[in-house]
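Undergrad: coordinates only, no sequence provided:
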């Protein structure tokens, strides 16, 4: 053989030796890995034969369960170290799922694995000393080269720490929920306590302002200051309480189809006097076809009024405000409020939705809290909408909201028949109507007495608690009942439920007049059966309009509307 041939053979031998060395190294590495897995104390490895009898019980299983391998191998199956009630529950669940009977025991644990589906589940391991701990276990079927199941592999990890974290989290959530409920109750109580004295201040100030004889110019200036400060304080109370409710997650919304035409008509009525005082012309869209959005009616109106009020307040003298509606898609509509004010630069736009930030308007004569736009943004988002702004310095701004459109819904027939009453007052009836006022606060009673004294068509009866109010309602059959919520004995909520359930009084419209003004309180009152829900402090025009509407309804002697409108 030539030297070259000898070298070729030697090279081939060397290469073969190198491959064999690498193979041996790989086997050693694989063996080391297998040994590390089987001797690991961090998780249990249990292998069984096809009948479920344990054949392998690693160091981790020994540490976790307290058994030595010799005590369990070829002697028991995994069902014996599991909580029997959990094994029974698994068997029952599988029986229902597969419409067949599954025998409790290892068969129930390994059923899915035997069909080629790895099963991972939570269970409780029972140790040799009787102690227990939660575990997460995966079960895999082991098969030979022909696909026949020859056993099962169970890999388990201790789940105690995770369970402890879950328990701690649930406890923390329960504490947080309790704190939220306490906060909500506190807000409701605080709202009532703040509004009650404001009701007297604003109510009597309005009486002086519109009384006879007319106040002197000096008195008029003083009354104007009282009213201006009082209404501003009320606005501040409302906005802070609303913001606190949203932040605590306790603000409830009633999302339903809402007619944009109706809401905008109400908004137009509410802002027209503000616009007229400032010489601002406000233009609203005309709807040729019905247009309904998915929203909370009261909150949508609050959002639109806030945007319109800002557009009027921060406009130029003699400016304009234009409200437009544009379909951005078949399912979405954009409502734009366009003004001719000074406009906003990018830096101010970036700060728009920060609480208590008035963008440098603190020195302005215009009153504000810096909360309105924050509330508007969060309310719109809670209703599934969006808000944005476009502005050019020196030309004006466009604030827009987008809402989801929804199918048209017809108004309740009783509400439809009463709708004209919203547009005009009821003519004075020569026959005196009877109003029963159930109220325990002397100042509130005195205010309503002074208001009713201006109505020659209404005579006033009063009761100081819910029980006597119900008795007087049955005896005198008044045309209207005006009722406080926080009454001695039984609450106004309970009283109106009793009145609604009694055939003698079920037809009488009961109007709530309460300082409980949080939306949850209003919704609770409306669900109880109130015809309308007015909040203190009293707005005289709103109060009189509600009386007229209730009187018109009382003439029908019909059952109350099942979905009465909220007045907040």
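TA: Thanks, I have it. Keep in mind that this is a model prediction, so the values were computed, not measured.
Undergrad: make it CA atoms for all contacts and neighbour counts henceforth
TA: Noted.
Undergrad: check the gap between residue 334 and residue 260 for me.
TA: According to C-alpha to C-alpha, to the nearest Å, residue 334 and residue 260 sit 11 Å apart.
Undergrad: okay, and the common contacts of these two?
TA: Counting by C-alpha atoms under 8 Å, 6 or more residues apart in numbering, residue 334 and residue 260 have no shared contacts at all.
Undergrad: I'd like the next helix or strand past the helix or strand containing residue 444.
TA: In this assignment (DSSP states H and E), residue 444 forms part of helix 442-452. Tracing the chain past helix 442-452, the next element assigned as helix or strand by DSSP H and E is strand 458-463.
Undergrad: what angle sits between that following strand and helix 442-452?
TA: 160 degrees (axes from the mean of the first three to the mean of the last three C-alpha atoms, to 10 degrees).
Undergrad: elements contacting the lengthiest helix in the chain?
TA: Criterion DSSP state H: the longest helix present in the chain is helix 160-210. Here helix 160-210 is seen to pack against strand 132-143, helix 217-247, helix 442-452 when contacts are counted using 3 or more C-alpha pairs under 8 Å, 6 or more residues apart in numbering; DSSP states H and E.
Undergrad: put this next to the first one:
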């Protein structure tokens, strides 16, 4: 069997598992409501409906991520190239985060003021990285997003947290579809698709993304992008 076929079989198996978990929860609570509704209190009914709602949202997010991943693999993704004024774009992105008050934005003097890239796709990647950083960090800690220039003049954006961290042997594997570290799976829910999508999007924009340890504990994700992706 070819490597691509093995990958497809593996993805299908994991997808099946990821779909079955929320579906089983939904089915269980719907069945309970049907059989025991007359004896349940209003609070219990609200609790069951809340679980069904959460698991339904989980299925929707998984379906959206799978479609995005499939489009990226099939090279069907449309990438736009437009001028992005860096500081206002990053400020708006932080403001739109539900927990954006915990995010500190730093922009070095050498950072390019404007880049040519896809604002929607870049925003999708950075929102994913910041959301993950906040999710896997203590609520009292601060997440930092830093923008600067690389050694060849490219834009470098780092998302820095002081959370649970990622072992050295797993820092590349976290970009594989559905892969989650054991500590990450214990700490919060997730599909394991966000970082796989982030890497494919950044590569489509002509850049790269890596993970490394944050000094003192935590993880730093570093995105490198050409200042003018349209020229590549």
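TA: Looks like it came in fine. What you see is a predicted model; the values in this text were computed from it and never measured.
Undergrad: overlay the chains and give the TM-score.
TA: TM-score of the superposed chains, computed with TM-score structural alignment, normalised by the length of structure 2, equals 0.70; 187 aligned residues with a C-alpha RMSD of 2.7 Å.
Undergrad: so the longest helix of structure 1 corresponds to what in structure 2?
TA: Using TM-score structural alignment, none of the residues of structure 2 align to helix 160-210 of structure 1.
Undergrad: cool, and stretch 332-351 of structure 1?
TA: Counting by TM-score structural alignment, stretch 332-351 of structure 1 sits on residues 154-173 of structure 2.
Undergrad: how far does the matching stretch stretch from start to finish?
TA: Termini of stretch 154-173 of structure 2 sit 25 Å apart (C-alpha to C-alpha).
Undergrad: buried sites along it?
TA: 154-166, 171 (16 or more other C-alpha atoms under 10 Å).
Undergrad: which stretches of structure 2 form helices?
TA: 3-36, 42-73, 86-95, 119-135, 182-187, 194-204.
Undergrad: give the burial count for residue 59 of structure 2, as a bare number.
TA: By the criterion of other C-alpha atoms under 10 Å, residue 59 of structure 2 has 19 neighbours.
Undergrad: now swap in residue 228 of structure 1 and tell me
TA: As a burial measure, residue 228 of structure 1 scores 13 neighbours (other C-alpha under 10 Å).
Undergrad: over to the one 3 residues further on?
TA: By other C-alpha under 10 Å, 16 other residues sit near residue 231 of structure 1.
Undergrad: do the same with residue 442 of structure 1
TA: Here the number of neighbours of residue 442 of structure 1 (other C-alpha under 10 Å) works out to 10.
Undergrad: mind putting the buried residues of stretch 154-173 of structure 2 into JSON lines with distance to residue 80 of structure 2?
TA: Output for the buried residues of stretch 154-173 of structure 2, formatted as JSON lines (distance: C-alpha to C-alpha, whole Å):
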{"residue": "154", "distance to residue 80 of structure 2": "19"}
{"residue": "155", "distance to residue 80 of structure 2": "18"}
{"residue": "156", "distance to residue 80 of structure 2": "20"}
{"residue": "157", "distance to residue 80 of structure 2": "20"}
{"residue": "158", "distance to residue 80 of structure 2": "23"}
{"residue": "159", "distance to residue 80 of structure 2": "24"}
{"residue": "160", "distance to residue 80 of structure 2": "27"}
{"residue": "161", "distance to residue 80 of structure 2": "30"}
{"residue": "162", "distance to residue 80 of structure 2": "34"}
{"residue": "163", "distance to residue 80 of structure 2": "34"}
{"residue": "164", "distance to residue 80 of structure 2": "35"}
{"residue": "165", "distance to residue 80 of structure 2": "33"}
{"residue": "166", "distance to residue 80 of structure 2": "33"}
{"residue": "171", "distance to residue 80 of structure 2": "29"}
